[in-house]
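>>> sharing a model that was predicted from the sequence below.
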Amino acid sequence: MVRIGLGFDSHPFQEGRRLLLGGVDIPSPEGLKGHSDADPLLHAITDAILGAIGEKDIGELFPNTDPRWKDAPSQLFLEKALSLAREKGFRVVNLDCVIVADRPKISPYKDTIRENLSRLLGVKKENISIKGKTREGFCPDNGIACMCVVLLEDEG
């Protein structure tokens, strides 16, 4: 059996914060605003996995009203989603992601992000796609949005 999940997340820019995408520090004069470390790529992947297995979404499991998650690393959220998937007998087969950002340019960091996601997900790097897209004048450039599709398969 296979299952597909779709995830989306976005955060506005904020001065004085780190910029994290896929668990990778990206050099930037500003980071992203959020209750946790505000990594929109890990948040979107987490939601995609949770959706594929029919679980509550990231906001329900890790609400931004809970002080336990203040500045928490998004890797914790991903690890929980992966744990729930394994409990249900599923593993990640492949991942396809789009990062929508006019700045910074994503292409110099794509391989590093793919390598880190490969390690976190236990999936071959070749099974992970990261695409950077600009807004091309659509919507104001005040943050970063990420969309991901994940394919899970039954481990049995």
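Nice, thanks for sending it over.

>>> drop to CA atoms for contacts and neighbour counts, all remaining ones
OK.

>>> helices or strands up against the longest strand belonging to the chain?
What stands out as the longest strand in the chain, according to DSSP state E, is strand 2-15. Contact here means 3 or more C-alpha pairs under 8 Å, 6 or more residues apart in numbering; DSSP states H and E; on that basis strand 2-15 packs against strand 30-32, helix 40-52, strand 143-154.

>>> using CSV, lay out the ones you listed together with mean neighbour count and distance to residue 118.
Converted to CSV, the helices and strands packed on strand 2-15 look like this (neighbours: other C-alpha atoms under 10 Å; distance: least, C-alpha to C-alpha, whole Å):
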stretch, mean neighbour count, distance to residue 118
strand 30-32, 22, 23
helix 40-52, 27, 12
strand 143-154, 21, 13
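
>>> how about these in a markdown table, adding distance to residue 5?
As requested, the helices and strands packed on strand 2-15 are arranged in a markdown table below (distance: least, C-alpha to C-alpha, whole Å):
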| stretch | distance to residue 5 |
| --- | --- |
| strand 30-32 | 25 |
| helix 40-52 | 4 |
| strand 143-154 | 5 |
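
>>> alright, now check it against this:
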Amino acid sequence: MRIGQGFDVHAFGPGDHVVLGGVSVPHTHGVVAHSDGDVVIHALCDALLGALALGDIGVHFPPSDERWRGADSRVFLRHCRELMRSHGYVLGNADVTVIAERPKVGPHAAAMRALLAEDLGCTIDAVSVKATTSERLGFTGRGEGIAAMAVALLRRDPA
């Protein structure tokens, strides 16, 4: 088994939604990012890449590369799935926590889990998405941005 952890953060900016776990969530702001700024997927990708000892999301999808401008982060996650498979691993489970005062994640968590499981080629019960606030402390507490952290357990593919 291998374990990895990931973290991502983006500042809020102009817009009317944020993308979290592949789901467009209505919000008073968007995020400032090179891709779609999906902190859930970015943190999860870093956890998967960390477990595989293959660097981080910036190594695989550098923000200096224009082909990733505005990219759907689900492409990044599917790339990580293929890296897992090519290295002989499958997902045991993944746990993601979104850190934000708003938007509220709970009403969208099931849809996020379904999309993440689809992209990772696993069952929905292997993926957890939850949220917490920072009790109005720090940049997330002041509503300046959003963050996510993730942990992933990989296991050797029995096939």
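Structure received. The model shown is predicted, which means the values in this text are computed figures rather than measured ones.

>>> OK, contacts around residue 28 of structure 1?
For residue 28 of structure 1, the set of contacting residues under the criterion of C-alpha atoms under 8 Å, 6 or more residues apart in numbering consists of 18-19, 104.

>>> mind checking what it lines up with in structure 2?
Alignment note (TM-score structural alignment): residue 28 of structure 1 maps to residue 27 of structure 2.

>>> do the same with residue 16 of structure 1
Checking TM-score structural alignment: residue 16 of structure 1 goes with residue 15.

>>> I'd say its match and residue 25 touch.
No: Residue 15 of structure 2 is beyond contact range of residue 25, at 11.2 Å (criterion: C-alpha atoms under 8 Å).

>>> which one's more surrounded, these two?
Neighbour count, other C-alpha atoms under 10 Å: between residue 15 of structure 2 and residue 25, residue 25 has more, with 17 against 13.

>>> go ahead and confirm that one touches residue 38.
No: the pair residue 25 of structure 2 and residue 38 fails to qualify as a contact (C-alpha under 8 Å) at a distance of 10.6 Å.

>>> just to revisit the earlier point, now the match of residue 16 of structure 1: how far from residue 33 of structure 2?
Look at residue 15 of structure 2 and residue 33 of structure 2: by C-alpha to C-alpha, to the nearest Å, they are 12 Å apart.

>>> likewise residue 20 of structure 2?
Here the distance between residue 20 of structure 2 and residue 33 of structure 2 works out to 13 Å (C-alpha to C-alpha).

>>> between these two, which one's more packed in?
Remark: of residue 20 of structure 2 and residue 33, residue 20 carries more neighbours, 24 against 17, as counted by other C-alpha under 10 Å.

>>> contact partners for that one?
Applying C-alpha under 8 Å, 6+ apart, one finds that residue 20 of structure 2 lies in contact with 38-41, 112.

>>> could you redo the last one with a cut-off of 7 Å?
Taking C-alpha atoms under 7 Å, 6 or more residues apart in numbering as the definition of contact, the neighbours of residue 20 of structure 2 are 38-40.

>>> for residue 31 of structure 2, same thing?
Contacts of residue 31 of structure 2 were listed using C-alpha under 7 Å, 6+ apart, and they are 10-13, 18, 37.

>>> would you mind measuring from it to residue 11 of structure 2?
Residue 31 of structure 2 is 6 Å from residue 11 of structure 2, by C-alpha to C-alpha.

>>> residue 155 of structure 2 matches what in structure 1?
Aligned against structure 1 - with TM-score structural alignment as the criterion - residue 155 of structure 2 pairs with residue 153.

>>> what's the burial count for the nearest residue to its match once chain neighbours are set aside?
Counting by C-alpha to C-alpha, 6 or more residues apart in numbering, residue 153 of structure 1 lies nearest to residue 2, which is 4.3 Å off, once chain neighbours are set aside. When neighbours are defined as other C-alpha under 10 Å, residue 2 of structure 1 has 13 of them.

>>> also residue 138 of structure 2?
Quick note: residue 138 of structure 2 (other C-alpha under 10 Å) scores 11 neighbours.
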